[in-house]
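**Q** Got a sequence here, can you build the structure:
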Amino acid sequence: MKTWVIDLGKCNGCYGCQLACKDENVENDWAPYAKPQPNTGHFWLKMEEKVHGQVPKVRVEYRPTLCRHCADAPCIAAAPEAVYRRDDGLIIVDPEKAQGKRELVDACPYGAIYWNEELQLPQKCTGCAHRVDQGELPHCVEACATGALRFGEEEEFAEELACATDAFDVEGTAPRVCYLNPFGLFVSGEVWDPAADLIIEGARVALVDATGNECTTVTDGFGDFWFWHLQPGAYRLVIEADGFKSLERTIDVAESLNVGDFPLDKAQEA
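**A** Okay, the predicted model is just below:
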């Protein structure tokens, strides 16, 4: 069975995959798999963006989204006479039999099926089935400059699929588009010496979760510290630096946070 493996750690948000999908499908008729995608309004592959943090500590997460070609596809259940799964796992909305079936748009829990008003037709990613038939890769995969998008037999990706996240899955659909290395949340801040009015480089910073698991880092040349790939929850932040009093705070992480700056007082000499 065919599957996609999308490594979010490699995606830089260049939009090459989204543009490649447009290039392949707009004004092109790929019978019997799809009629032309309209010029506007459809994103059979769409780049999702999420902004994390607060100024000045901000990062952007990118995630290419497309039809998940689910093993238990709700669209097939909604219209089995109009939607079918190929032997290789690609799911096709038949452009002839699906005519007028607007209800298929709402049947997809991932929002991957679009309505073509002019053709009165539900449409979506076909996995570039016309290219796969010729032994070629889907155009989005071929165009990916960083290697974030890959496509092939699931046996090829067995080790990576075992590590894939289910964070973006709808329960019960068993999607065949799998994601690696999700961004998660981050916590960042700055440590400084108010007496000298200077940042403190090399301060030791620990972040401890509710179960006692501890992550550690040190402040960089700007006095900044960063903790990546965090789960939501309550954390204890501990900051230490030679010659300074330690500092401790409790923070609740629901979204990525710039927790601000932390002035450290000088330790009293013995």
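**Q** rest of the way, CA atoms for contacts and neighbours
**A** OK.
**Q** which residues in this structure form helices?
**A** Assigned helices in the chain, in chain order: 16-25, 74-78, 103-107, 129-132, 139-143, 158-161 (criterion: DSSP state H).
**Q** Work out the gap between the fifth one and the centre of the chain.
**A** Just to be clear, that refers to helix 139-143. 17 Å (CA atoms, centre = their mean, to the nearest Å).
**Q** Show me what it is packed up against.
**A** Applying 3 or more CA pairs under 8 Å, 6 or more residues apart in numbering; DSSP states H and E, one finds that helix 139-143 makes contact with helix 16-25, strand 149-153.
**Q** can you count the residues close to the residue lying closest to residue 60 once chain neighbours are set aside?
**A** Counting by CA to CA, 6 or more residues apart in numbering, residue 51 is the residue found nearest to residue 60 once chain neighbours are left out, at 4.5 Å. For residue 51, the tally of surrounding residues (other CA atoms under 10 Å) stands at 11.
**Q** residues in contact with the residue nearest to the spatial centre of the chain?
**A** Closest residue to the average C-alpha location of the chain: residue 63 at 3.4 Å, with CA atoms, centre = their mean. Going by CA atoms under 8 Å, 6 or more residues apart in numbering, residue 63 touches 8, 11, 13, 47, 48, 49.
**Q** 7 Å instead, please
**A** Counting by CA atoms under 7 Å, 6 or more residues apart in numbering, residue 63 touches 8, 47, 48, 49.
**Q** ok, now residue 260?
**A** 189, 190.
**Q** try it again with 10 Å
**A** Contact analysis of residue 260 by CA atoms under 10 Å, 6 or more residues apart in numbering lists 54, 55, 56, 57, 187, 188, 189, 190, 191, 224.
**Q** Using ChimeraX, define a selection of the buried residues within these.
**A** Of the contacts of residue 260, the buried ones can be selected in ChimeraX as follows, counting by 16 or more other CA atoms under 10 Å:
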select :57,187,188,189,190,191,224
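**Q** which residues in the stretch 51-200 of the chain form strands?
**A** Ranges of strands in the stretch 51-200 of the chain, per DSSP state E, counting those that start in this stretch, are 57-66, 83-85, 91-93, 114-116, 121-123, 149-153, 177-180, 185-193, 198-199.
**Q** Now for the spatially closest residue to residue 236 that is not a sequence neighbour, how many residues are close by?
**A** Residue nearest to residue 236 in three dimensions, not counting chain neighbours: residue 250, with 4.6 Å by CA to CA, 6+ apart. Counted with other CA under 10 Å, residues neighbouring residue 250 total 13.
**Q** run this one through as well so I can compare:
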Amino acid sequence: MLIDVSRCIGCWWCYAACKNYNNLPEAIQPEKEDPPELAENTWSTLFTFQDENGKWGSRKHACMHCKEASCELVCPTGAISHQGAAVVIDQEWCIGCGYCIQACPFGIPHKDEHTGTARKCTFCTERINNGEIPACADACPTGAIQFGTRDSLLEEAKERVHALKDSGYSNANLYGETESGGLHVMYVLTDDPSEQGLPEEPGVATNNTWVKWVSGVIASVIVATVPFWFIFKRKSRLKAASGK
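**A** The predicted model follows:
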């Protein structure tokens, strides 16, 4: 996926399409001055900013679907995995430990207090498997969100950055080609990443202390509790089904 900030008009159609397709409840009416933050029931939002001239800009913000996903690397149960380009959380295997939430350099996963599991953007894997494109890209009226092969989008992104520089955006840049091992959601930015809500150098779990922290005794204890977790979840479902 390629998101061109210069083409985003802040219409919120991507936000609404995500809510609609994933049957996520709408809690507020989004406003550019106070956009909703990502949450267990908000998987896509807009990061809004003002340039030096006071003009508002927007950047769609959701899971980056990293090639080297820190969330996947620290997950002790294998609940997080790649399905093609998408990084997905298997709700049946997630035990709600929260390691993915703490490890993600972009602040993407959030814990659902009702299910006890971590949730985030799925990259609309069902749509992709059916030959469709993600709901957000399908809804975008300006072409700011495009979906295709990573190589073709990289080529287009570099051309757009060059065009933006020629038109006066001296700080225009491509974000996601190499960050976190390469992102499957890349950006054409009109300014430095930090000015548009992105970390300049997002880390990967293998390069910091997270893997060490999750490994060893702590991970062993968590894995040992997995069978009991599934028993508990099964009992909860049976209880809910019986109405008791």
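**Q** highest average neighbour count across the helices and strands packed on helix 139-143 of structure 1?
**A** Among those, helix 16-25 has the highest mean neighbour count (mean count of other CA atoms under 10 Å), at a mean of 20.
**Q** what range in structure 2 matches that helix?
**A** Helix 16-25 of structure 1 corresponds to residues 13-22 in structure 2, going by TM-score structural alignment.
**Q** likewise stretch 132-143 of structure 1?
**A** Aligned by TM-score structural alignment, stretch 132-143 of structure 1 falls on residues 128-139 of structure 2.
**Q** Just the terminal-to-terminal distance for the matching stretch.
**A** Across stretch 128-139 of structure 2, the terminal residues are separated by 15 Å (CA to CA, to the nearest Å).
**Q** Can you list the buried residues in it?
**A** Those would be 133, 134, 135, 136, 137, 138, 139, for stretch 128-139 of structure 2 by 16+ other CA under 10 Å.
**Q** ditto for stretch 46-63 of structure 2
**A** Those would be 46, 47, 48, 49, 57, 58, 59, 60, 61, 62, 63, for stretch 46-63 of structure 2 by 16+ other CA under 10 Å.
**Q** And the fifth one? What does it align with in structure 1?
**A** If I follow you right, that is residue 57 of structure 2. Looks like residue 57 of structure 2 aligns to residue 61 there (TM-score structural alignment).
**Q** Tally up the residues packed near residue 105 of structure 2, please.
**A** 19.
**Q** before we move on, what about the one 3 residues further on?
**A** Counted with other CA under 10 Å, residues neighbouring residue 108 of structure 2 total 25.
**Q** Same question for the one 3 residues further on.
**A** Neighbourhood size, residue 111 of structure 2 [other CA under 10 Å]: 19.
**Q** Need the nearest residue in space to it, chain neighbours excluded.
**A** Here the residue nearest residue 111 of structure 2, using CA to CA, 6+ apart, is residue 118, at 4.2 Å.
**Q** Residue in structure 1 paired with the one you found?
**A** For residue 118 of structure 2, the aligned residue in structure 1 is residue 122 (criterion: TM-score structural alignment).
**Q** That match and residue 93 touch, don't they?
**A** Yes: with contact defined as CA atoms under 10 Å, residue 122 of structure 1 reaches residue 93; the gap is 7.5 Å.
**Q** ok, those two, which is more surrounded?
**A** residue 93 (28 against 22).
**Q** Does the more buried one touch residue 123 like I think?
**A** Yes: the criterion here is CA under 10 Å, and residue 93 of structure 1 meets it with residue 123 at 6.7 Å.
**Q** how about the longest helix that structure 2 contains: buried residues?
**A** Scanning structure 2 for the helix with the most residues, using DSSP H, yields helix 216-242. Within helix 216-242 of structure 2, the residues that count as buried by 16+ other CA under 10 Å are 219, 223, 226, 229.
**Q** For residue 89 of structure 1, see how far away the corresponding residue of structure 1 for residue 186 of structure 2 is.
**A** By TM-score structural alignment, residue 186 of structure 2 lines up with residue 178 in structure 1. Using CA to CA, we find residue 178 of structure 1 at a distance of 14 Å from residue 89 of structure 1.
**Q** In terms of packing, which of the two has more residues around it?
**A** Neighbours of residue 178 of structure 1 and residue 89, each counted by other CA under 10 Å, are more numerous for residue 178; the result is 21 against 17.
**Q** can you pull the contacts of that one?
**A** By CA under 10 Å, 6+ apart, the neighbours of residue 178 of structure 1 are 3-7, 68, 160-166, 168-169.
**Q** What remains of those residues once you look at structure 2?
**A** Retained contacts for the contacts of residue 178 of structure 1 in structure 2, judged by both residues aligned by TM-score structural alignment, their matches' CA atoms under 10 Å, are 4, 5, 6, 7, 68, 161, 166, 168, 169.
**Q** mind checking how far the aligned residue in structure 2 for the second one is from residue 155 of structure 2?
**A** Going back to what we said before, that points to residue 5 of structure 1. The alignment partner of residue 5 of structure 1 in structure 2, by TM-score structural alignment, is residue 2. The gap separating residue 2 of structure 2 from residue 155 of structure 2 is 11 Å, by CA to CA.
**Q** Of the two, which one has the most company?
**A** Taking other CA under 10 Å, residue 2 of structure 2 and residue 155 do not tie; residue 2 has more neighbours (27 against 10).
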